[in-house]
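Engineer: here you go, sequence then predicted model.
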Amino acid sequence: MSASRATAPAPARPVVGGRGPGGGPFGGMAGPPQKPMDFGPSAKRLIGRLRPERAGVVLVIALAVVSVALNAIGPRILGHGTDLVFAGVVGRQLPEGASKEQAVEQLRADGQDTFADMVSAMDVTPGQGIDFVDLRWVLLGVLALYVGASMFMWIQAYLLNTIVQRTVFRLRAEVEEKIHRLPLRYFDTNSRGDVLSRVTNDIDNVSQSLQQTMSQLLTSLLTVLGVLAMMIWISPLLALIALVTVPLSMVVTAVIAKRSQKLFVAQWAHTGALNGQIEEAYTGHTLVRVFGRQREVEEAFGGKNEELYKASFGAQFVSGIIMPAMFFLGNLNYVAIAVVGGLRVASGSMSLGEVQAFVQYTRQFTQPLTQLASMANLLQSGVASAERVFQLLDEPEQVPEASTPPALGPQPRGRVAFEHVSFSYDQDLPLIEDLSLVAEPGRTVAIVGPTGAGKTTLVNLIMRFYELDAGRITIDGVDIADLRRDDLRSSIGMVLQDTWLFGGTIRDNIAYGDPGASEERIRAAAEATYVDRFVHSLPDGYDTVIDEEGDNISAGEKQLLTIARAFLADPSILILDEATSSVDTRTEVLVQQAMAALRSDRTSFVIAHRLSTIRDADLILVMQNGAIVEQGSHVELLERRGAYFELYNSQFALPAVDSE
């Protein structure tokens, strides 16, 4: 098995021993954050991710300005068209041949002072109807403005989509790189489902939020500014009335958004927790059925699902109040402007076209405010997800590589030395203290001891999955802390108790140990590890496709495949961690023979609970509570009648029977 892919679980809570409690079908779920999201800095940091696209952002803003400007001019010109129509209608009612002044004097003489005031403010010719030539040019001009605005808006949306997708692409790549730089301790203490939720769901939500809010946010803000300028130009008084709703809208939005903010944080935290539970329950579905725990799993799922439902419903309901509230305030504003505008038209202070344009601007003014308010839920949801992604990116990384790392050479000998090594998962609970040992090249070192003694931890330290608290480990005299991790692990092969296969053919899974291996080398590795025997019984041979769980082959066959993979990698150091614990006796014989071939001329560390499988080891280490209490050959340790003697006899002694 490729060393870089090998993993070994460690405790979410430090315990004495090498292997912590795994994420079973009922554990490892991450709860929601205790503190509310810090919206401002997180939003600022999210916008900062657009910095590499500065040129594109500037072009998007310029296009948006042009588009909004064209849209803002449109109602003013349409107002002029309304004035042309209204002037034509009124002009037909006035005596032909008279001047406008004469017509106004006649209206006043007839007691129609209000109508006279209105006519005096109009550009009207008595007796003349609608000027359809001017009206045609007005309508064509407005059509050209709106077509141009739509074209600029389409180009802006296309560019913005490109910018957002490239930004999210970089974010995904950065998260992927971060995952590989995180220490194993991070994955020990965080639910896999929650980590996957941050990498997939949260990044997708960030992408969707940026896509939907950025364009609308930019257009809405520019529309508010452009429309406000046109409103002030037409009538400062009516503009002042329209502006009264702005601070009121901001207060309403702020109050509602503050209440929904915590709910959105909880929503995505509960999503991660639920994903973690589903992933763990699915992975352990066989155990769930064996122990009859379906009801407990369903109840646990129902509880988490209920929490997610409440948080999601609360967030959407509270933030959804914003839109109706904004519509209500907008309608109040519309009524006030309609009444005041009508009075000013009647008094001759404004033309009908100006009031009509102003009413359109009022709608254009309140609509982006309403849209901005309605985007609050999307924006908060996206920033909440972004914060969860940033939390992952801000996690402490593993110790950086040395700037000029030494190399082991093309053919490492495989001499491994522990020199006064100390390590603990928790500083308050020391595990390994002042441990020293030497594994000479080509020798097989077996590590035995009770559960929790620190056996797996020992080999994990060789792989540098964890950093030492004190001392050092050397390979061929080179401190592994000075080596590049890839160089170190490329010289080590690892076969674990839990086999890992990926969706692909048997050939692909074997070749994972050396992607550049020829067909002859793959076949040779398969024959040496007894894989070739069962492959020929499969309908497609080496082209047989294995699913991700490897359910279409047996546990022993999966284990043989992982050994063949390690054999192909040809490592100088080999680690076998309980490689035969899950196979039957007959398959174990094959696995033992395969491992014997694999161990040939290699320094090997073998962790085993079945002591009968390590009798021929050159050196046996007996560990208890993180310390080596005995070491020697199988015969030597039996003669000492110490800890190994007790372990060995306990496996072959008859079960004790209590008697009263």
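Structural biologist: On my side now, so go ahead.

Engineer: from now on I want contacts and neighbour counts done on CA atoms only, so please keep to that.
Structural biologist: Fine.

Engineer: secondary structure element holding residue 252?
Structural biologist: Using DSSP states H and E, residue 252 maps to helix 245-283.

Engineer: work out which residue lies at the spatial centre of this protein.
Structural biologist: residue 199 (2.5 Å; C-alpha atoms, centre = their mean).

Engineer: got the buried residues for stretch 254-274?
Structural biologist: Neighbour-count burial for stretch 254-274, counted by 16 or more other C-alpha atoms under 10 Å, picks out 256-257, 260-274.

Engineer: please apply the same query to stretch 243-253.
Structural biologist: Neighbour-count burial for stretch 243-253 [16+ other C-alpha under 10 Å]: 243, 245, 246, 249, 252, 253.

Engineer: redo those as a markdown table? Include distance to residue 429.
Structural biologist: Shown next, in a markdown table, are the buried residues of stretch 243-253 (distance: C-alpha to C-alpha, whole Å):
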| residue | distance to residue 429 |
| --- | --- |
| 243 | 65 |
| 245 | 62 |
| 246 | 60 |
| 249 | 57 |
| 252 | 53 |
| 253 | 51 |
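
Engineer: what about the helix or strand following the helix holding residue 252, distance to the chain center?
Structural biologist: Downstream of helix 245-283, the first helix or strand assigned by DSSP H and E is helix 285-290. Relative to the centre of its chain, helix 285-290 is centred 29 Å away, using C-alpha atoms, centre = their mean, to the nearest Å.

Engineer: for whatever helix or strand comes next after helix 285-290, which helices and strands make contact with it?
Structural biologist: Of the helices and strands lying after helix 285-290 in sequence (DSSP H and E), the nearest is helix 294-320. Helix 294-320 sits against helix 245-283, helix 352-393, with contacts defined as 3 or more C-alpha pairs under 8 Å, 6 or more residues apart in numbering; DSSP states H and E.

Engineer: adding another structure so you can compare the two:
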Amino acid sequence: MDKVKNNKKINDKKETLRKVFLYIKPYWIYVILSVLFAAITVPMSLYVLFLMGRAVDCIIGIGKVDFIGLKSIIVLMIVLGALIGIMQWAMNVCNNKIVYNVIRDIRKDAFEKIQTLPLKYIDKNSYGEIVSKVIADVDQFADGLLMGFTQLFTSIITIFGTLIFMFYESVPISLVVVCLTPISLFVASFIAKRTYSMFKSQSETRGEQTAFIDEMIGNQKVVQAFGHEKEAVDTFDEINNRLEKSSLNATFFSSITNPATRFVNGLVYAGVGIAGALSVINGSLTVGTLTCFLNYANQYTKPFNEISGVVTELQNALACAKRVFELIEEPPDSPDLENAKELTNVKGEIDLKDVEFSYNLEKKFIENLNLQVKQGQKIALVGPTGCGKTTIINLLMRFYDVNDGDIEIDNNNIKEITRKSLRTNYGMVLQETWLKSGTVRENISMGKPNATEEEIISAAKAARVHNFIRRMPKGYDTVITENGEGLSQGQKQLLCIARVMLCLPPMLILDEATSSIDTRTEIKIQEAFMTMMKGRTSFIIAHRLSTIRDADIILVMKDGHIIEQGNHDKLLENRGFYYELYNSQFVGKVL
């Protein structure tokens, strides 16, 4: 069992690496330049160490210093040092270009995928978790990738270059270094294999924490209103403690790598020092050559420290990259058919035939739903919470596809229509408002960017929001934030209503559209809605049944089924479920 798990982890890492290389591939020119600069810089650095040994040999003793030779060596070392600095700067530029271009592409793909994900994915995963993948995990991946490109190429070339210089100077001492090297490799490999799963756990817990914080901040009023602060803090502490443990484990094991490899490096340095000293005593090496060897021993073992550090960071980076790639590879919403039609000249005749739908296939929800809506009819959906009112809206807009049955608009199956043209012909005003960062004008004209100033003002007047806008600092050019900070809930909802008033599509969906508006304004808005709904097919969801009295058809829903339908007066006469719902509004009220 453990062997199967280990093989799966190895395959996961290989697959993640393959995907990373696919993102790097378009920037191969920078990779080649980076390797080229490393290939030039490292030999030059090693040659500087070689020159240092020759400089030591120029200082033979008191009164026996070769100043001419020493001077030429020092000048050459200064020139080489300057060239090395320029080359390293150029290499770092290339590495940064690779990393941040790759990160840009990954974030772009992740955000584009979010736009095409089916709604069920957004519903099942917390916003904070998704945000954590796109922001925090990608940042962690960038850090590991940058360290990899900055140090990996240089370290590998340094190892091989140092060996060449050492074998050139002395084969026996070089063999001492080579024989002790596998110990360092074994230590780094042993630790790296155990850190991947720890960093993966750390990344997942961090995402969970981000999701929880996002939820608490977004619903702070609810938390405080229900005195849920202590429970929220306790839950956060529990997640935070798990993050602490997973982070400590990952950091502890990864931090062992450096001291362990340094210990091995100390052994290598000691071995070179002892073997070199004996060679100097025997006269087979000069003091300058021994100095070279000691420097090379340091230079040779240093990359192993760097590689072990890079490997540890790459474990973290790959764990984060895997989570991001999971998001990018989520199956998108089913695409439009190749021959999908554009919905034009819409009358608004809607037909639901034997529709079946469930969010969870194991639990049936909507079954055998049949409904015929004629052009211009006002259809009201009423019923207790969770009865399926909003689900029908989701199906009409094709946010979800039906499991069975058909939905037709003007005798066109909506599965054979492009989603864009379908949704363009609907106007939606929801209980939950949405505003984007921008001017009031941009928010109102979102569905009709080419609208004239007169059209925008006319829509604002119809929505009873024109006077309020005029009182704002810059009128229609006033910039508002994404959540409309500084605006009341009612004002935000009026702006959303103005947005629909401007587009005037052939079909309307009003889901508690006036829930946050005062009674006086609501009466005026209802009048505007009546004007707007004339000749347009409209679906209205309302909990206040008094607002849907004039609907042509009222559909009474319960547990995903339409149990009653008719107009207001007929349903009251039947004294059924609608009668009970309607009269429950007045229980306890003094009439």
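Structural biologist: Great, that's in hand. Just so it is clear, the model here is predicted, and its values are computed rather than measured.

Engineer: ok, back up a step: aligned partner of the residue nearest to the centre of the first structure in the second structure?
Structural biologist: Superposed on the second structure with TM-score structural alignment, residue 199 of the first structure falls opposite residue 134.

Engineer: neighbours around the nearest residue to that match once chain neighbours are set aside, how many?
Structural biologist: Once flanking residues are discounted, residue 134 of the second structure sits nearest to residue 107: 6.2 Å by C-alpha to C-alpha, 6 or more residues apart in numbering. Look at residue 107 of the second structure: counted by other C-alpha atoms under 10 Å, it has 18 neighbours.

Engineer: I'd say residue 107 of the second structure and residue 138 touch.
Structural biologist: Yes. Counting by C-alpha atoms under 8 Å, residue 107 of the second structure sits close enough to residue 138 to count as a contact (7.5 Å).

Engineer: for residue 631 of the first structure, which of the helices and strands packed on helix 294-320 of the first structure is the nearest?
Structural biologist: When these are compared by C-alpha to C-alpha, helix 245-283 sits nearest residue 631 of the first structure, at 38.3 Å.

Engineer: now that closest one: which residue numbers in the second structure?
Structural biologist: With TM-score structural alignment applied, helix 245-283 of the first structure matches the range 180-218 in the second structure.

Engineer: that stretch vs the first structure, average offset?
Structural biologist: Mean deviation of stretch 180-218 of the second structure relative to the first structure after superposition (mean C-alpha distance after the TM-score superposition for the first structure): 1.6 Å.

Engineer: how far away from the center of its chain is that stretch?
Structural biologist: The mean C-alpha position of stretch 180-218 of the second structure is separated from the chain mean by 18 Å, C-alpha atoms, centre = their mean.

Engineer: need the helices and strands packed on helix 294-320 of the first structure in JSON lines with distance to residue 320 of the first structure, can you?
Structural biologist: Formatted as JSON lines, those follow (distance: least, C-alpha to C-alpha, whole Å):
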{"stretch": "helix 245-283", "distance to residue 320 of the first structure": "9"}
{"stretch": "helix 352-393", "distance to residue 320 of the first structure": "7"}
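
Engineer: to which residue of the second structure is residue 608 of the first structure aligned?
Structural biologist: Under the alignment (TM-score structural alignment), residue 608 of the first structure pairs with residue 542 in the second structure.

Engineer: got a list of what the residue lying closest to that match once chain neighbours are set aside touches?
Structural biologist: Residue nearest to residue 542 of the second structure in three dimensions, not counting chain neighbours: residue 512, with 5.2 Å by C-alpha to C-alpha, 6+ apart. Contact analysis of residue 512 of the second structure by C-alpha atoms under 8 Å, 6 or more residues apart in numbering lists 429, 430, 431, 540, 541, 542, 543.

Engineer: trace residue 512 of the second structure over to the first structure, please.
Structural biologist: So residue 512 of the second structure corresponds to residue 578, using TM-score structural alignment.

Engineer: next: residue 292 of the second structure.
Structural biologist: By TM-score structural alignment, residue 292 of the second structure lines up with residue 357.

Engineer: tell me the contacts of that match?
Structural biologist: Residues in contact with residue 357 of the first structure (C-alpha under 8 Å, 6+ apart) are 75, 76, 78, 79.

Engineer: ok, how many other residues are close to the residue opposite the third one in the second structure once aligned?
Structural biologist: If you follow residue 78 of the first structure across to the second structure using TM-score structural alignment, you land on residue 52. As a burial measure, residue 52 of the second structure scores 21 neighbours (other C-alpha under 10 Å).

Engineer: host element of residue 52 of the second structure?
Structural biologist: According to DSSP H and E, residue 52 of the second structure maps onto helix 28-58.

Engineer: sorry, back to before: tell me the SS of the match of residue 199 of the first structure?
Structural biologist: helix (DSSP: H, G, I helix; E, B strand; the rest coil).

Engineer: and it, how far is that from residue 326 of the second structure?
Structural biologist: Per C-alpha to C-alpha, to the nearest Å, residue 134 of the second structure is found 11 Å from residue 326 of the second structure.

Engineer: same deal with residue 198 of the second structure?
Structural biologist: For residue 198 of the second structure relative to residue 326 of the second structure (C-alpha to C-alpha), the value is 18 Å.

Engineer: also residue 162 of the second structure?
Structural biologist: Relative to residue 326 of the second structure, residue 162 of the second structure is positioned 41 Å away (C-alpha to C-alpha).

Engineer: so between the two, which is more surrounded?
Structural biologist: Higher neighbour count among residue 162 of the second structure and residue 326: residue 162, with 25 against 13, using other C-alpha under 10 Å.

Engineer: any idea what that one aligns with in the first structure?
Structural biologist: Using TM-score structural alignment, residue 162 of the second structure pairs with residue 227 in the first structure.

Engineer: rewinding a little: show me the contacts for the match of residue 199 of the first structure.
Structural biologist: Residue 134 of the second structure makes contact with 107, 110, 111, 324, according to C-alpha under 8 Å, 6+ apart.
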